[in-house]
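Trainee: sequence-free structure coming up:
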């Protein structure tokens, strides 16, 4: 199955692997990791946050991580941030929450942040846009594909 995320990577010449898991798998990075034989931290959560100024930004974290609020606020330059409404996420990305690819759909100027902890792995898994389809990609290739800024979002110590 060729998906827009695959086409994007192919056109950019960015290497990746395609893996599949059962679409009956329960949602969540831990379940995807188990199904594919990876660590939970290697499965990337793609979250869309909204700032008080109305800006939306993509935030990528390992499946076993949560943001330190102050770090994310500093990175986004906003004192008030929240997860974007799922309907707004669908409108902006074209994807429902749960399998948003971290590249190909962003308009010019859309900010993407990748947590530094993700760079410690050789391979990462990202959603391909359809539940049950996963893209395996190196951190550097993910940064290239997404145009992400690498920022500490999860570690309390700098």
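Mentor: Thanks, I have the structure now. The model shown is predicted, which means the values in this text are computed figures rather than measured ones. Residues are numbered from 1 along each chain as shown.
Trainee: switch to C-alpha atoms for all contacts and neighbour counts from now on
Mentor: OK.
Trainee: State the distance from the nearest residue to residue 94 once chain neighbours are set aside to residue 39.
Mentor: Leaving aside its chain neighbours, residue 94 sits nearest to residue 105 (7.6 Å; criterion: C-alpha to C-alpha, 6 or more residues apart in numbering). As judged by C-alpha to C-alpha, to the nearest Å, residue 105 and residue 39 stand 27 Å apart.
Trainee: this is the other structure I want to compare:
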């Protein structure tokens, strides 16, 4: 299991010479909107990370799918893009095992070798900074979007619901 997620993220971003800051705050509610309000950021700046299973066509993998917090994932599109037939959200136990985090605290960074990292390209299109929970419900990181992209470099896959541009 992944441990010390916050420390690993800080180390990764420092080594990459990223412009970022860590916020300690009250634990957010159940919604991305409530966490954005606590952070003082826009909802769309949030980098929402979903731990998913992709299966079918001989494919069986875990994926950390990252998208803007004000958008919804189309899991069928995600599965198709990765060569699978279907995708579903992982169980709370699987999330904990693969990320070291509880639901809602998962950062958009894979620290586990069996967790493939992908992001929807729209994540980079609207804001100069991204915000996300940093492994704990009461800590967030706000990082320059370009630094996140450069250091974390997820595979880009379009998997948002709907066809409207962001």
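Mentor: It's in. Model, not experiment: these values are computed from the prediction.
Trainee: Just give me the match in the second structure for residue 114 of the first structure.
Mentor: Across the two structures, residue 114 of the first structure finds its equivalent in residue 119 of the second structure, going by TM-score structural alignment.
Trainee: wait, doesn't its match sit right on residue 149?
Mentor: No. Because the distance of 9.8 Å does not satisfy C-alpha atoms under 8 Å, residue 119 of the second structure is recorded as not touching residue 149.
Trainee: So the residue nearest to the spatial centre of the first structure: helix, strand or coil?
Mentor: Among the residues of the first structure, residue 46 comes closest to the average C-alpha position under C-alpha atoms, centre = their mean, at 2.9 Å. Here residue 46 of the first structure is recorded as strand under DSSP: H, G, I helix; E, B strand; the rest coil.
Trainee: ok, it - contacts?
Mentor: For residue 46 of the first structure, the residues meeting the contact criterion (C-alpha atoms under 8 Å, 6 or more residues apart in numbering) are 58, 59, 60, 61, 99, 100, 101, 102.
Trainee: make it 6 Å
Mentor: By C-alpha atoms under 6 Å, 6 or more residues apart in numbering, the contact set of residue 46 of the first structure is 59, 60.
Trainee: Give me the distance between it and residue 68 of the first structure.
Mentor: Between residue 46 of the first structure and residue 68 of the first structure the distance, using C-alpha to C-alpha, works out to 16 Å.
Trainee: residue range for stretch 8-23 of the second structure in the first structure?
Mentor: So stretch 8-23 of the second structure is aligned with residues 4-19, judged by TM-score structural alignment.
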